[in-house]
Structures are given as C-alpha cells and as structure tokens.
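1. fold the following for me, if possible:
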Amino acid sequence: MVGKMSDNPFFAPSTLVHELPPFAEIREEHYLPAFERGMADQLAEIAAITADPQAPTFDNTVVALERSGALLRRVQLVFDNQNSSDTTPAVQELDAELSPRLAAHADAIHLDPELYARVRALYEARDSLGLDAQALRLLERYHTRFVRAGARLSAADQQRLREINAQLASDATAFRQNVLADTRARALVLDSPEELDGLSPDAIAAAAENGRVLGHDDKYVLSLKNFSNQSQLAQLTDRAVRARLLEASLGRAVATNGPLAIRLAALRAERAALLGYPSHAAYVVADETAGSVEAVSAMLARLVPAAVENAGREAAELAEAAAADGVGELAAHDWAYYSERVRQASYDLDASVLRPYFELERVLHDGVFFAAGLAYGLTFTERPDLTGYHPDARVFEVFEADGSSLGLFLGDFHARDSKGGGAWMNELVQQSELLGKRPVVVNNLNIASPAPGEPVLLTWDEVRTLFHEFGHALHGLFSDVRYPLFSGTEVPRDFVEFPSQVNEMWMVRPEVLANYAKHHLTGEPLPAELVARMGAAENFGQGFRTVEYLAAALLDWAWHSVPAGQEIADAQEFEAAALAEAGLAVPAIPPRYRTTYFSHIFSNDYSAGYYAYIWSEVLDADTVEWFGSNGRTVRESGETFRAGLLSRGGSVDALECFRAVVGRDPEIEPLLARRGLL
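-> Now for the predicted structure:
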C-alpha cells in the first residue's frame, strides 16, 4: 500500500547538502512503498512519452526518458547500498521480493514496442537531428540498450526473455544471500590465543573483540573475507589452524550455490541465444571496450603460461623453506605463510613490522586525501552534523581548489556481520546537469574493528584497497556530464577498474608515502631502508597473485562461454575441468574466487567480465608510466587526467578518453613488466 507523501522520506528530494539521503528518517518500512510508487510513476512517465501525439524528438523522447524514474532511482540507490553495507533479515526478504519485480519493470520499458519505435525513428534519423556529441551518444546508447534488451525479438521470444530475466534476478539474489549466510556461518572460532600465534597483538585482540560481538565470549573469531586465500594465512604459525581457515573459506555455499551457478549460467546462455549471440560471454563483450571474445581470450592466453612458470619458480623456493620445517609437500594453506617467510629472508621485510606505520586515520587524511589534493587540488572536511546510514559511515564534504563544494564522500571502513565481504564504491546521488545533481558517493571496506581504545592499523594490502576504492570515488565525484545515463562510473565494465587502479600509484609515490607512513605511537616516519625493501619486494609473489587472479577470470569465462543447451551436471567438476583446460590447475593456488562464492559473476555485474581487472590494468600500467614521464607537474597531469577521462563518465568512448590523456593507444608491455611476465 502506497503511503502518504508526508510519511515517506523518499517521496520528495532530500533537502540536505547535495541531496544526501535523510538517513536519520529512513526506516525499513519506507522501502517497499517507495519502490512501488517509483515503478508506477516511471511507467506513467513512459506512457506519457508514447502517448505524445507529436512526432518523436530528442527532447520529448530521449530527454524525457532520462528524466523519468526519479523516485525509483532515489530509493534504489539507498536500498542497494544498505543491502550490501548493512543488511538485515527484513532487507534481504525485501530484496528477494523486489529483484524479479524490478527485472520485470525494466523489461516493461525496454520491451515497450511504442517506446522503442520512437527511439528507433530518432536513431535512424540521427545524422539530420543537429545533435551535439553528447546528445548523439545518448541517443545511440539508448538504441543499443533497447536492442540488447530484446526490443527486436518476436512477442513469443520477448515473453521467454521476461521469464528468464525474472528467474535470473531471483537466483542472483539467492546466490548473494547464500554467500553472506555461509560466510558468517563458517567464521573460524578458536579457543585460545595460542592458536593465533604469529598474528600481531592487535590482530589477536581484534579476533577476541570479534568473538565478543558475534556472541562467542572468551573465544577468538576470524571472520572470512570474500576471497579464497584469507590474509591471516600469511602469519598463522599453526599449520592445522591454517588448514582449517582455508578449508572454511573454500567450502562456502557448495551445496546451495553449486546448483544455482549451473542454472544461472544456463539461463544466461539461453538469453544470449535468443538475442543472437553464441554465448553469454559473446553477448557481454560485444558492448565492452574489448569488443570480441577473441580479443579477451587472446590476452588471457598470452598471460597464463608466463604466470604459471613464474608461480612454479616461486613454489620451488617456498618448498625449500617448508622442507626446513619438516613439511613434505607445499599445500595451498602453506603458500602464503612460506611466502611471507621467504619474503622476510630475502628482503628482510616483515609485513607485521609495517602495520604500526599505517594507522587508518593517517592513511586516510595524510595519504588518500593528501594525494587527491596534490593531483587535483581537493580538500576534505568531515561533517559530523550529517548522518550516514550506519554509525561507522562518516560523511565528508569535498571542496575544489577554489573553495566551491564538489560533492559528498562517505567512508564506511569497518567489517561487521551485516556487511558483505570485500570492498566497493556505491553512488547515493548521481551527478547530472540535466537533473541538477551533485555527486554523493560511498566507499566500503572490511577492516577489522580493533579492541576498544586501540588504533586501527592496516596491512599493506588494506592500504592499497583504501587507495583503490577512492579511485572509484573520484570517478564518481569528478563526473561532469549532462545526462544521468553517463554519470560517474557508468562506463564499460572492462574500463571501470582503470581509474581505481591508477589511484593505487599514489600509495607509493615518495611524497605521499612520506606524508602518511608514520608510526602511530612515535610519529617517526617509515624508515628509508624499509621503504627501499618494500620497493624491492614489490614484485615478489607476482606469480601467485597472477595465477590466482587468472584462475578466477578464466573460470568466469568458462561458465559464460557455455552455449545454450549444454548441460552441466556438477559445478565443482565443471570448475576443475575448466581450470585444467586453461592450464591453471595448480592445487597449491586456489582461484581467487571459487564458483560457489564468486559473487562478482553470479550476483553482481561482472558476469563474463572478471577479465576486466587485468584488461583495465593494461591501461593503468601505461597511464602510471605516463604520469611519471610526461614532463608535467603532478597537478598538471592530474588536471589532464581529470578533464580528459575522470570527468567524462560514459559520455565519450572509453578508449577515446584514454587516447585523449596518453596520446596513443594502450600498450601491454608496462603491465607485463609490473607483473614480472616479460
């Protein structure tokens, strides 16, 4: 039942700064009425477009489409963020109910024959409409969207497409919820601090605090991160505990999500066939910068042999260290531990010694924000007067060099039982000149909460993640486009990771590292010799990391290259065969994600797109070289990168943006050098 306008904070635009959602007023019972009214309002707006007696014009059709769905957009951005960042049983139940309804709503728009006829008429006359470049691209993108959504199919095929889309939405939601539930359930509960030997005192204290929060008083709990190889494997000295931790990680959701993965892959293959593609992978990549299955396959195939060879050399070195401890055969749960041991011996670099120099607040303010000031002139002011969606979600106002307000940034850095694993960026308000919106973005991480009164000390990988996710945030904050369809990170999936990966370079820039890497007690800078050893050790372990990643990317590719009608009997057997065929059946290196908890591809937007990370890294490595060798100041280079790429969103072809900045097509050699694959 739709409530009254005055009852629901979603029914009118927020009056807060930059339309920050009024989280203090939003309650779970507001979501369903807002979704229902939002869908009804948008369908009424679509009906008004198709009922217009005037001939279709860019304004009365395409711009009207862009203006439609304001309420639905408002509630969906907030709901999606809560569902990933601070979910509850009620939110999950609503997600399961709404997912197929929202899929049906999208189909009602994209499969509306009268609406598509208007878009098609404009598209066919596009050269005579006198549109500027951004408007022309918007028309072309809408036409592509309608076609890829099935607007040209017969009525019978469209009906089957609707059924497929509804089932896919339901199954993806179930997959995601199963991963979250089993990730919680399989957290490793330990009885004594001795079992955590090797972890730092603050990490042991955090495990005790985690146990208290999760109802395991006087126990120590290691909650699982979303990826396979848990970070504590590198420090835990007890081999049996390491084995239990990895077993808990690798075994997630096998019974529930194996069958779901098979069905999701089959439905996607059937949908691709309906739309005229040989596989879901072919359907996806046709609208990405890669352009073809052959291009992706060739890049991945080029990387696999060198990565496996590199990992083999590393394995031999680790096996020697393991043998000295009486370990006969290097197992998957041993790799990270002995890798850290060899790293310490080879480079005199103990990762645990680094953590006191990476205190969260200092890394955030004197590292991440400082780098954004150097490159782009930004400043940040925390706004405790503005309420986030959770007590951990802090709100910062972002200012330009001239003092004008650019937008809002929310930082939600700590792990909790209600949050999904991993790290990500969401938009709460999308920038658009047409709608008069400024950007509001949020970064989510999963850093363990410390014991009360203790500092939050980061690992080197967590520092990297903080810089990475802020790169996504900058992509959203710098958006300067006219139309919502192009806002911020609305770019091809195999391009979206590029700006975030580029932003990682600031963590090791000497002027930035020196500004934030200071001991949290003494304020002493990270010693120069440690900095030098960190640089020397940067390529250590690249074989493992590249094989781990490629195994996940090629597993995704295998699932989504299956043609319609091919039956898969068992998900784990399919996974093993796919890895063997790709040359990546390396028992000691599990894929970064195994099938049954690979949420990126089965419940998020990365299906047949996980290759995007390394495809984007080609652009990233090339751009980092450009930053260091173009003869400009950091500020000048930052402004060029912002103006030519970060601000453009999807309003310009992605690779044209790259060429506008770097001045040429991308080259793969910088990536190969970075990964130790030359």
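2. from here on, just use CA atoms for contacts and neighbour counts.
-> Noted.
3. now do the helices in the stretch 201-350 of the chain.
-> With DSSP state H, counting those that start in this stretch as the criterion, the stretch 201-350 of the chain has helices at 201-213, 239-250, 254-274, 280-285, 293-324, 332-347.
4. mind listing residues that contact the second one?
-> Helix 239-250 has contacts (CA atoms under 8 Å, 6 or more residues apart in numbering) with 183, 186-188, 195, 224, 227-230, 233, 236, 333-334, 594.
5. quick one: which of the residues you listed is nearest to residue 303?
-> For the contacts of helix 239-250, the residue nearest residue 303 by CA to CA is residue 594; the value is 20.1 Å.
6. please give me the structure for this one as well, since I'd like to look at both together:
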Amino acid sequence: MKKLFLTLALVTGAWQTCNAEAPAAQVTIGEQEPHPFFRDALLPAWSQMTPEQLLVDARAAMEEARKRRQTLLQVTPETATFDNTFLAAARINAQLQQVQCYMMHLMNVASTPELMQAQATMQAEAARFQAETAGDSAIGHLLEEAARAPWAQQLSPARKRYIEQALKRRQMGEASLSPEQRKRLAEINKEIRRLSLQFYKNLGNSRNTWELEVTDPDMLDGLPERWREKAAKAARAKGIGTDEKPAWLITQGNAHEVLTHCAVEETRRQCWLGTSTHCQENEALIYRTMELRHECAQMLGFRNYADMQAKERMTGSGEKALAFVDKMLNALKPLYDAEIDAYLNRLGQAKGEPITKLNPWDEAYLSHRAPAPATPGFDSGQLTPYFETERVLRGMMEIWEHLLSIRITEHPTVQLNHGEPCPSGKVEVWHKDVRFYTVHDTSTGCHLGSFYLDLYPRRGKRGDGWTTPIRFGHEGEPHLAAMVTNITPPGHPHLLNHGDVYVIFHEFGHLMHMLLGHPELPEHHAMSVERDFIEMPSQLQEQWIWEPEALATFATHHKTGEPLPAVLARQLAESRQNSPVSDTMRMLRHSKLDLEINLYFHEKFKGRPLDEVAAELLAPWQLPYSAPTPSDMRTVHHTMNPGYAASFYTYIWSEAMSMDAFSRFRKEGIMNPATGADYRRCILEPGGSKPALELFRDFMGREPDSAAFLQRFGANQCPPDSKIPTR
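-> Coordinates of the predicted model:
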C-alpha cells in the first residue's frame, strides 16, 4: 500500500535523505491539515485521520483525479514525454490510492464502528467514480502513440519495461474491449461479487447453524467435564435439556474436541459428517464462478482464467504452474507414502488392530493417542526462556544490519489526541505501544526508509501478522512501512515461543524488501514484483531462526544471559528436518485442484460432482480413507478470492525459491556480508524494475532449482530435472 501525510515531528537526523545525523527540529502545528489522508509528507499525522475527514479527503482526491485526467488528455503527440504520458496516467488516482491505503491501515490497526461506516460510504463512492473511466480509450490511444515515438526508444531499460507493462495491462484489460464487451464484463464482475458474498455467507451460516443434540451422557465418554459443562450450558441457552434431564450441544465451535477426545465412534462419525459435509450449496456457486471466470478470460484474450492470472507471474501460464505442482507432488510421494505407512501403523497400534482404510472420523482421535515421534529429548517449549522479546528484536536487527550494511535506529514516539501538537523529537503513532525506527545505509549515511513496529494484540486490531507499505518514496525519498504482529502481550519477563520468532523474522523479510528497494521509478516498488515472487524475501529470512550461528546472536536465557545450549540448537534443526511432509502435501493437493478447475473446468469438472473429480485427480496423494471425503474447496476462502484464484501454488513456489536462494548463504556463510550485499543488490534494491526471474538469476547465477526445498524433507532422490519451470 501507499500512504503519505503531514510530518508533525521531524527528526532531521532521521529524515534528511542523505545526511547521517542532524539535530532534531520541532514542528508544533496542531491545527487540522486540509487533507491529511493524502498530503504528500514523509510522516503521517494519525490523529487527524478521522472518519469524517476520510470522506472529505476521498471526495477531494476523486476531484483531483478528474483534473489530472483532463490535463493528460491535453497532451499531443508533439508535446508527449514519458513523464506527461505514462507517469501521468499511472498517477491519475495517486491521491485516491493514498486515501484508500491509509484507510485500510487504520481499519486493520485501529478499527472503530465509525470508521467502518465511513469506509463503506467511501468505497461505494470510489466504485462509482472508477466506473466513470473504466476502459478509457482516449488515454489508451495516447499511450499507444507515445510508445511509438522516437524518444520512447531512447529511454532507460526500466522505463521501457514500464511502457511495456502499461500497454500490456491496458491491452489485457477493459481498454481493449468494445462498449458491449465492457458492459458484459461489468455484469460478470458484479455477478462474481454476488456469488462470492453468498459463498462466505453460506460458510458463516453453516458454522453458526450446524449442531448435534446429545441426550445420552454415555455418547460423550472421554470428553472432559469442562467441555460437558459448556455444551450443556449451550443447550440450555437454546431451550434444550434441563438440570434433571440434561442435553449437550455439539457445534462447529466445539466439534474438534469431540473428534479428538470422544471415545464413542458413532458420536465422532455423526460429528464428522456434520462438520465436513456442510456448505454443499457452495458447489453450485463455485461452478457458476468458474463459468464466469472462463468467459471473462476468453473475452480478454486468454485461453482460460489460470493463464490470465499467470500473465504477470514467473510461471507465465497456468500449465507451467501445474507442471511445478505435479513435479513437487511426485518428488515427495515416496516420502509421503512412507510417512503414511508409519502413520497408519501407529494409529493401528492405538486402535488395537491393523488399519488399511482409515475412518476419517477416527483420525483426530487416534492421532491424539498415538502422536508422531518427536526429536528425542526435545520440546520446543524449552526454547522459550531463551527468546526474550527485546533481545530477539535487537538480535534480528543486528543480523540484517551486518548482512545488508544498514543501521537501524529507534526513535521516541507519542500517541496524540486530535488537534494536539507533536512534541519536539518525537514521532506520532496510532497507539502508545507502537514503536518507530529509521534505516540508514552504513557507508553513505543515506536514509533508506523507516518503519513502525506494532507487536501486540488489542481491541480494534486485526489478528495474525502482516507488513504493509505506507509510503514508497519518490526520487530518492525514504520509504515508510509498518510491521504488524499479534505476538504474546508483554509480561514479566516477556518471552516468545519459536512460532513468534518465526513470524517476526518472516515479516521483517517483507520489511527489508519494501525499505531497501530503490528502483528508478517508484512504480517499480517492491510490491510490484510478480505475485509468485513476493513472498521470497520473507521466506528466505525465516531460515535464520533454525541456524545455530544465527541463534547465537539473540537466543540467551532471560535470567542468566547464558546462550542457547548447543544441544537445543541442534535438536531444533533436527526437528525441522524431521517435520512431516504431509502438511506440504496438503497444500500441494489444494494447489493442484485450484489450478485444475481454473484451467480445465469445462473439460474435467462441468456436469460432474466436485467430490468425484477431486477424488480422481488427487487419488495418488491422498490418505486411504474408508469413506469419501468432501473437497475442501467448498469451505476454503481462497476458492472465491480473485487474488488467490489459480494462485494457491505460490505459497510452495516461493518457499522453493527461497530455499534455493538460502542454499547460497549456506554455502558461503549465513553471516557472510558479501553474500548479503549481493542479496541486497540483486533482489531487494531493484524492486520490480526487472523480471523476478532475472533478479533470481542475478543472485544465484543460474535458473531456480527445487533440490534444496525437497532436501529439507530428507528427499535424497531429487527428480532428474529439479529445475523450477518458469516462463
């Protein structure tokens, strides 16, 4: 996302673009800025971004966009330049995009009912505004003429790439359609949105409406008293059962405990049927969506929707994405088969009889009684005393300061009420717990970027973790981003588990990508890289949390200061090597089905039950169940999300790319600053100014390979051709 705003506190040492240090300067303005949601300044004034101001600024931004469009249309072939055509077209809606980015950020970190209402109003108005110029043919003709001009042939490679990208997007978008086709496309998109909303509504309803009433306490044998008390209370709240004749209510919310702990097979069977076979009505919605996606893709000149999604990705086509998934499925199958054999043997011992076909309702119950063997003597909880929050954060930053030749400095912050001036030397934040840092190049002193750090959960803040760009700097200006997590709230001492450390390192990878990218054009920022490459830096930087050499920089006992014992560091690495392949196979199965249905809906799916087709396509890589298991496509949000459609494979794709890139660090030294300098120069700094495949080749000196990814699972036999298929 892009975000800009008023600087109330200007720490000049932090903000002079290429000055290492300077005294702090105070900005004491407390009155309301005219348009805080899109004012072009280095730091935002969060306290001035009220719900009322959101609507004022959004409307002003839309009016400014109309003026910019009219200015662009005054350009003639004789007066055309790159800046007044292609860049001007790219930035018509820049202020509106800034408003939307600030709005979404605040919705994620400081949501209120008033802001939600203002967002709904603003989004409706923005949709109507964007419909005004959808498929603007006049601008399209102007850009096509400009691209043919002699000056366009003399531009830098980055600008030539941008022209090619801009024309391709227009040719593959609404601008290439007739008025009748644009009308039909609008109808298609409207219907797809309606189908998606119904899909999510059905999903929510099924979670809220399915229930199983139990009146015989013997049917709940094995469930703890705590569960029974809550289930009885839920039943009474619905008028079911009495104190004398109690009843218990099983719902989507408590069914997992039933499947895991209930000793009565019939109860588990009924529970599994209710929880796994819901949302049958979503199948028709999925099929209709696939019909519409296919029509949309063909209208825009593609064979199918998967190819349309892949047009600006490393794969280049849906078939190549599917080839990658199939290659990974087949390469991991021997390991998976051995794992399944051991798994069924373990469950059979728990059941007291051999298992060749597993009842799906028995799986959680038996797995709980026969857990997978762990690394001998290792419990990940043993690591927690060595992961004190401040030491982890400082150690992580020290690793990347060393590898990337940067300096990270924290600055004082303040949360302001509306209208309050910002004290000298402080940076305004949206919550008192948010921290602020600047990033400088150690050799030049240049200010590369800054970031907010929002670590802890609270009311009004979205769950999970993410990193969002707030402002991509123009012409050498520093970038601004926010790294947001929901790790365990502060305590005494404030300790993290290994999962928390993973989240922090992963998100910091995104942060470095956003802040250290300095391409020629701001439009080629880090988030403009191909979607199947965007997770590569974050997944690469995860790798350090498993390495003893890296752990030594931040894993020290919170009481004694002693470093993490070598035996624990070794066991942690071994636990990863011994991690089950089944989780990855589950993602690969879903990736395959996602691609197959978006590639071959008419050939393989239309007119046939979804479960039947899914069972055929995935049979070689499924557990041998005794009963048909429904496809999870009916209940997975990605199915109907256009951002993930025909794209679920990118999770595994980027992991394979990152493991391959890490193999160079492993070979040359994970703390080798020369390798880190190459990583910064080849991967981080160019942003999207070059194709991702070129970035990867520049760093690795060869094509991407899946061998390191497969060897992570202990696959000694890699495919004869382990190269990752690209365009």
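7. ok so, going back, show the buried residues in the contacts of helix 239-250 of structure 1.
-> 183, 186-188, 195, 224, 227-230, 233, 236, 333-334, 594 (16 or more other CA atoms under 10 Å).
8. could you report the separation of the residue most central in space within structure 1 from residue 496 of structure 1?
-> When CA atoms, centre = their mean is applied to structure 1, the residue found nearest the centroid is residue 424 (4.6 Å). Using CA to CA, to the nearest Å, residue 424 of structure 1 is found at 12 Å from residue 496 of structure 1.
9. thought the residue nearest to the centre of structure 1 was touching residue 446?
-> No - using CA atoms under 8 Å, residue 424 of structure 1 is not in contact with residue 446, being 9.7 Å away.
10. give me the element residue 412 of structure 1 is part of.
-> Taking DSSP states H and E as the definition, one finds residue 412 of structure 1 inside strand 405-414.
11. hmm, who's touching that strand?
-> Residues outside strand 405-414 of structure 1 that contact it (CA under 8 Å, 6+ apart): 18, 20, 388, 392-400, 438-449, 473, 477-478.
12. so of these, which ones are in strands?
-> If you go by DSSP state E, the contacts of strand 405-414 of structure 1 have 394-399, 440-447 in strands.
13. related to what we said a few turns ago, out of the helices of the stretch 201-350 of structure 1, which is closest to residue 648 of structure 1?
-> Taking CA to CA, helix 280-285 is the member of these nearest to residue 648 of structure 1, at 21.5 Å.
14. translate residue 71 of structure 2 into the numbering of structure 1.
-> Matched by TM-score structural alignment, residue 71 of structure 2 corresponds to residue 48 in structure 1.
15. which SS state does the aligned residue in structure 1 for residue 102 of structure 2 fall under?
-> Superposed on structure 1 with TM-score structural alignment, residue 102 of structure 2 falls opposite residue 78. Put simply, residue 78 of structure 1 is helix when judged by DSSP: H, G, I helix; E, B strand; the rest coil.
16. surely residue 78 of structure 1 touches residue 428?
-> Yes - counting by CA under 8 Å, residue 428 is a contact partner of residue 78 of structure 1 at 6.0 Å.
17. closest to residue 363 of structure 1 out of the helices of the stretch 201-350 of structure 1?
-> Among those, helix 201-213 comes nearest to residue 363 of structure 1, with 17.7 Å by CA to CA.
18. structure 2: matching residues for the closest one?
-> Under TM-score structural alignment, there's no match for helix 201-213 of structure 1.
19. now for that helix, which elements pack on it?
-> Helices and strands touching helix 201-213 of structure 1, by 3 or more CA pairs under 8 Å, 6 or more residues apart in numbering; DSSP states H and E, are strand 220-222.
20. if I pick the residue mapped onto residue 146 of structure 1 from structure 2, what's in contact with it?
-> Under the alignment by TM-score structural alignment, residue 146 of structure 1 pairs with residue 170 in structure 2. Applying CA under 8 Å, 6+ apart, we find residue 170 of structure 2 in contact with 135, 140, 176.
21. so which of those residues belong to helices?
-> Those of the contacts of residue 170 of structure 2 mapping onto helices are residue 140, per DSSP state H.
22. where does residue 445 of structure 1 sit relative to residue 419 of structure 1, distance-wise?
-> From residue 445 of structure 1 over to residue 419 of structure 1 (counting by CA to CA), the distance is 9 Å.
23. surely residue 419 of structure 1 is in contact with residue 87?
-> Yes - Residue 419 of structure 1 is within contact range of residue 87, at 6.5 Å (criterion: CA under 8 Å).
24. for residue 104 of structure 1, grab the count of nearby residues.
-> Residue 104 of structure 1 is flanked by 17 other residues according to other CA atoms under 10 Å.
25. that one sits in which helix or strand?
-> Using DSSP H and E, residue 104 of structure 1 falls in helix 89-110.
26. flag every buried residue along the helix or strand containing the match of residue 146 of structure 1.
-> Following DSSP H and E, one finds residue 170 of structure 2 within helix 157-171. Buried residues in helix 157-171 of structure 2, counted by 16+ other CA under 10 Å: 158-163, 166-167, 170-171.
27. also stretch 196-210 of structure 2?
-> Result for stretch 196-210 of structure 2 [16+ other CA under 10 Å]: buried residues 196, 199-200, 202-203, 206-207.
28. now, which of those residues sits nearest residue 235 of structure 2?
-> Distances from residue 235 of structure 2 to the buried residues of stretch 196-210 of structure 2, taken by CA to CA, are shortest for residue 207, at 16.2 Å.
29. OK, contacts around the closest one?
-> Counting by CA under 8 Å, 6+ apart, residue 207 of structure 2 has contacts 251-253.
30. what helix or strand is it on?
-> Assessed by DSSP H and E, residue 207 of structure 2 sits inside helix 179-209.
31. quick one, that helix and helix 282-299 angle?
-> Per axes from the mean of the first three to the mean of the last three CA atoms, to 10 degrees, the angle that helix 179-209 of structure 2 makes with helix 282-299 is 160 degrees.
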